[in-house]
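Sequence first, predicted model second:
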Amino acid sequence: MAQKPSIPKGTRDFSPVEMVKRNYIFDTIKEVFQLYGFMPIETPSMENLSTLMGKYGEEGDKLLFKVLNSGDFISKVRDEQLQERNSAKLTTKISEKGLRYDLTVPFARYVVQHRNDINFPFKRYQIQPVWRADRPQKGRYREFYQCDVDVIGSNSLLNEVELIQIVDEVYRRLQLNVVVKLNNRKILAGIAEIIGEAEKIIDITVAIDKLDKIGLDNVNKELEEKGVSAKAIETLQPIILLSGTNAEKAAKLKELLADSEVGMKGIEELETVFNYLDKLDVKTEVELDLTLARGLNYYTGAIFEVKSKDMEFGSITGGGRYEI
């Protein structure tokens, strides 16, 4: 009996009914992006590994799909290198390309490569598939689409405000009830500084970012395993669990981070965004959430995620400010 054909785990076929629904969503998103002056680009499915590696942190690098070099790629590898069984070292000998993990790093590469042909500030959107060598599970696939929108060449905090307006408009058109979670990486850097663990900012943000998935006890356990001191972990608890209105949280943060210049700068940036939003007709709830960390290392300022208020699900939109 012939074996029934199948597809790789973590990938999907889409029926005509599903495609009609998905195209409606994509078309709605594109309309809003264009309404705010963003123009489309596309980049290749593959990027050089030299472009991709080191941009997503140690954990992210492990999730990159590597593409084997063409031809007899193994012939240039010495026998002792094969016997060493070091996959990280071997990969550099047999693979120079990888499938894109997201659309942000390819966009940064695009801007650097084409900077003489771009008028700044440059507002682009991009809707293409990405690939991650992650463990497939409910709501998490190895191949999926991302809908990205970015502004480059402007330092104005109005860009953050406009992106929140875009989120508000998209989800209102799609009739989805969501909340925008907002934070700032400078605040997280300030927190790491005042608890005496500034050099472990990456370990701290990666752990905090998992809070809603693994719970506080497991976050603390991970921090301990990463070498964060028990005193620092204890000091961290009331900070990341601050409650109250956005204004009340900001006021408390000013007290806690008074001795951190970078932390105070982050608070100032967030307050500026909230002040602008107060003057606009944004219907979507925007909440200051200090547990929001966004594990990717390239963020440098405001970070945000969008979550459904009607069902338990991971973030359905995320992003932030980053320097390139």
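Looks like it came in fine. Residues are numbered from 1 along each chain as shown.

For the rest of this, base every contact and every neighbour count on C-alpha atoms.
Will do.

okay, now Lys181: neighbour count?
20 (other Cα atoms under 10 Å).

That one sits in which helix or strand?
strand 178-184 (DSSP states H and E).

Give me the contact list for the helix or strand just after that strand.
For strand 178-184, the succeeding helix or strand toward the C-terminus, using DSSP H and E, is helix 185-194. With contacts defined as Cα atoms under 8 Å, 6 or more residues apart in numbering, helix 185-194 is touched by 198-201, 204-205, 236, 257, 259-267, 290, 293, 299-303.

What lies in contact with the strand holding Lys181?
In contact with strand 178-184 (Cα under 8 Å, 6+ apart) are residues 164, 171, 266-267, 270, 284-290, 292-293, 300-310.

7 Å instead?
266, 284-290, 292, 301-309 (Cα atoms under 7 Å, 6 or more residues apart in numbering).

So which of the contacts of helix 185-194 belong to helices?
Applying DSSP state H to those, the entries found in helices are 201, 204-205, 236, 261-267.

Now restrict the contacts of strand 178-184 to buried residues only.
266, 284, 286, 288-290, 292, 301-308 (16 or more other Cα atoms under 10 Å).

List just the nearest of those to Leu211.
Leu292 (8.5 Å; Cα to Cα).

Would you check that that closest one makes contact with Asp209?
Yes - using Cα atoms under 7 Å, Leu292 is in contact with Asp209, at 5.7 Å.

Which parts of this structure are helices?
Under DSSP H, the chain gives helices at 16-35, 49-52, 57-61, 79-84, 87-94, 104-113, 158-173, 185-194, 201-208, 211-214, 216-225, 230-240, 246-256, 261-278.

Now distance to Gly71 too, for those, in CSV please.
What follows is the helices of the chain, written out as CSV (distance: least, Cα to Cα, whole Å):
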stretch, distance to Gly71
helix 16-35, 37
helix 49-52, 18
helix 57-61, 25
helix 79-84, 18
helix 87-94, 10
helix 104-113, 26
helix 158-173, 45
helix 185-194, 44
helix 201-208, 39
helix 211-214, 43
helix 216-225, 43
helix 230-240, 51
helix 246-256, 57
helix 261-278, 51
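
Pasting the second one now:
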Amino acid sequence: MQKPSIPKGTRDFSPEEMSKRNYIFNTIREVYKLYGFQQIETPAMENLSTLMGKYGEEGDKLLFKILNSGDFLSNFSQEELLEKNSNKFALKASEKGLRYDLTVPFARYVVMHRNEITFPFRRYQIQPVWRADRPQKGRYREFFQCDADVVGSDSLLNEVELIQIIDEVFSRFGIRVAIKLNNRKILAGIAEILGQADKIVDITVAIDKLDKIGLEKVNEELIGKGISESAIKQLEPIILLSGSNNEKLQKLQSILSQSEIGLKGIEELSYIINICESFDLRSTLELDLTLARGLNYYTGAIIEVKALDVQIGSITGGGRYDDLTGIFGLSNVSGVGISFGADRIFDVLNQLDLYPKESIDNTDILFANLGDKEIAYILPLVSKLRKNGVRVEIYPDSSKLKKQMSYADSRNISHVIIAGEEEIASNELTIKNMTTGEQSKISYTDLETKKEW
């Protein structure tokens, strides 16, 4: 008989891992709430018409499509079936797809519910997304995103607050990070001065891979997209600019002096960086011109976060998207958002062993089961302790005490309470500390009111 398995790029999570994941979600949720964000949820599947064309050509290929229910083959002619065109087949056989991110469904939500929403609308959303990507370290096919977005406001203060949120979340986790910033208008300005304005998407998709594939391969990709060698030579020193944030901005000011859109991008980025430098940001803030996040919908600031002590991809990203709702018929609604990659943060916290002890949901006390009479004695006490917020289990069977102790040990339960004939007669209980091995007696009344373990 074949062993059961799960699809590649997906994972099961044990009770301990779920405690850790909930610690991540709860930390992010608490910080979002501090900044006035409200929670929404959207369906796991969306109409393909909502998703297609929103993530660029590469993103479209990574959409998981859901076959139509019923006899979907009856919609195909014999010729279409013999053609064996998988793309054409998928589009006709599937009307729905699993969501690729939370931003496009959010844009759809805003358009559908615009009459119920008060703008500016600050929403957060913590849900799984799916991508038909090649699984590798830190890259999964099913993973959670924890998004926060503000729509209906052009103010760059929103970008500043999102950077503060990132800084606060990673400070709470104890993870040292670099927050990298760029602006899509600067990238558009660079394409413009290279005389390649129509190739902005090709240029950004390629330079976004600089970290992963290196300069030589990026240049090869640019040549493949029809970018001239002279333009590539001009581009190299720009994307490899060094120095402090202000030095880079000054150099860019000179390079992009003839590009109106480029100068606008510099102005926006200067504002964000200057405000962020005026308060005590604990994370490193770095202007990175290779940061392009090859998604078609960013129009202004682009944000990406890298962990400094672990080799892993981006653990948070986001940016400004001035016209995303326009694709659903609602124009002039500006938005900016970030997304924490919970699964990568989970891996980073594991590698750096940064989970606080109290984040693991262990039972505080196990009551040993010595028989019906003893259970009747402890049940009112168990009920009272649970009302006081103490996590309590009763061993369900009156097995040998050694077996019950072994269960407590393997579950990392810190205390076992034993009530036998002797304890019942003296209205007491025996407590065993499973960490130190010490045993002591406590009165029934004292235990009833005990809250700390």
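Everything's here; your move. From a predicted model like this one, the values you see are computed outputs, not experimental measurements.

tm score of chain vs chain?
TM-score of the superposed chains, computed with TM-score structural alignment, normalised by the length of the first structure, equals 0.99; 323 aligned residues with a Cα RMSD of 0.6 Å.

ok so, going back, now the strand holding Lys181 of the first structure on the second structure. Mean distance?
Strand 178-184 of the first structure, aligned to the second structure and superposed, deviates on average by 0.3 Å (mean Cα distance after the TM-score superposition for the first structure).

Could you list which residues are in contact with the residue nearest in space to the middle of the second structure?
Central residue of the second structure (Cα atoms, centre = their mean): Gly341, 2.4 Å from the mean position. Contacts for Gly341 of the second structure (Cα under 7 Å, 6+ apart) come out as 144-146, 315-316.

Just give me the match in the first structure for it.
Under the alignment (TM-score structural alignment), Gly341 of the second structure pairs with nothing in the first structure.

What's the separation between Gly341 of the second structure and Ala307 of the second structure?
12 Å (Cα to Cα, to the nearest Å).

cool, and Ile179 of the second structure?
9 Å.

And Ser383 of the second structure, by the same measure?
If you go by Cα to Cα, the gap between Ser383 of the second structure and Ala307 of the second structure works out to 45 Å.

residues near the aligned partner of Arg134 of the second structure in the first structure, how many?
Matched by TM-score structural alignment, Arg134 of the second structure corresponds to Arg135 in the first structure. Around Arg135 of the first structure there are 11 other residues, counting by other Cα under 10 Å.

and what of the one 10 residues further on?
The number of residues packed near Tyr145 of the first structure is 14, by other Cα under 10 Å.

returning to that earlier point: in a markdown table, list the ones in helices among the contacts of helix 185-194 of the first structure along with distance to Gly60 of the first structure.
Below are those laid out as a markdown table (distance: Cα to Cα, whole Å):
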| residue | distance to Gly60 of the first structure |
| --- | --- |
| Ile201 | 16 |
| Ile204 | 16 |
| Thr205 | 14 |
| Leu236 | 25 |
| Glu261 | 30 |
| Val262 | 26 |
| Gly263 | 26 |
| Met264 | 29 |
| Lys265 | 28 |
| Gly266 | 25 |
| Ile267 | 28 |
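
Show me just the buried residues among these.
Among those, those classed as buried by 16+ other Cα under 10 Å are 201, 204-205, 236, 262-267.

right, and out of the residues you listed, which lies closest to Tyr56 of the first structure?
Nearest to Tyr56 of the first structure among those: Thr205, at 12.8 Å, using Cα to Cα.

From Leu188 of the first structure, how far out is that closest one?
7 Å.

go on, Lys252 of the first structure?
For Lys252 of the first structure, the distance to Leu188 of the first structure - Cα to Cα - is 14 Å.

who has more neighbours, these two?
Shown here are Lys252 of the first structure and Leu188; by other Cα under 10 Å, Leu188 has more neighbours (25 against 15).

separation between the residue mapped onto Ser278 of the second structure from the first structure and Asp289 of the first structure?
In the first structure, the residue matched to Ser278 of the second structure (TM-score structural alignment) is Lys279. Distance check for Lys279 of the first structure against Asp289 of the first structure: by Cα to Cα, it reads 21 Å.

next one: Gln3 of the first structure
Relative to Asp289 of the first structure, and taking Cα to Cα, Gln3 of the first structure is found at 50 Å.

cool, Gly37 of the first structure as well?
From Gly37 of the first structure to Asp289 of the first structure the distance is 29 Å (Cα to Cα).

Not counting its neighbours along the chain, what's nearest Leu285 of the second structure?
Ile179 (4.9 Å; Cα to Cα, 6 or more residues apart in numbering).

That neighbour - how many residues pack around it?
22.

what residue of the first structure matches up with it?
In the first structure, Ile179 of the second structure lands on Val180 (TM-score structural alignment).

that older thread, which ones among the contacts of Gly341 of the second structure map onto strands?
144-146, 316 (DSSP state E).

Now for those residues: which two are most distant?
Taking Cα to Cα, no two of those sit farther apart than Phe144 and Thr316, at 11.7 Å.

Tell me where the stretch 251-400 of the second structure has strands.
Using DSSP state E, counting those that start in this stretch, the strands of the stretch 251-400 of the second structure run over 284-287, 301-307, 316-321, 335-341, 365-367, 392-394.

Any chance of those in CSV with distance to Ile239 of the second structure as columns?
Converted to CSV, the strands of the stretch 251-400 of the second structure look like this (distance: least, Cα to Cα, whole Å):
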stretch, distance to Ile239 of the second structure
strand 284-287, 11
strand 301-307, 15
strand 316-321, 19
strand 335-341, 24
strand 365-367, 59
strand 392-394, 58
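
Which one of these lies nearest to Gly214 of the second structure?
Taking these one by one with Cα to Cα, strand 301-307 is closest: 17.5 Å.
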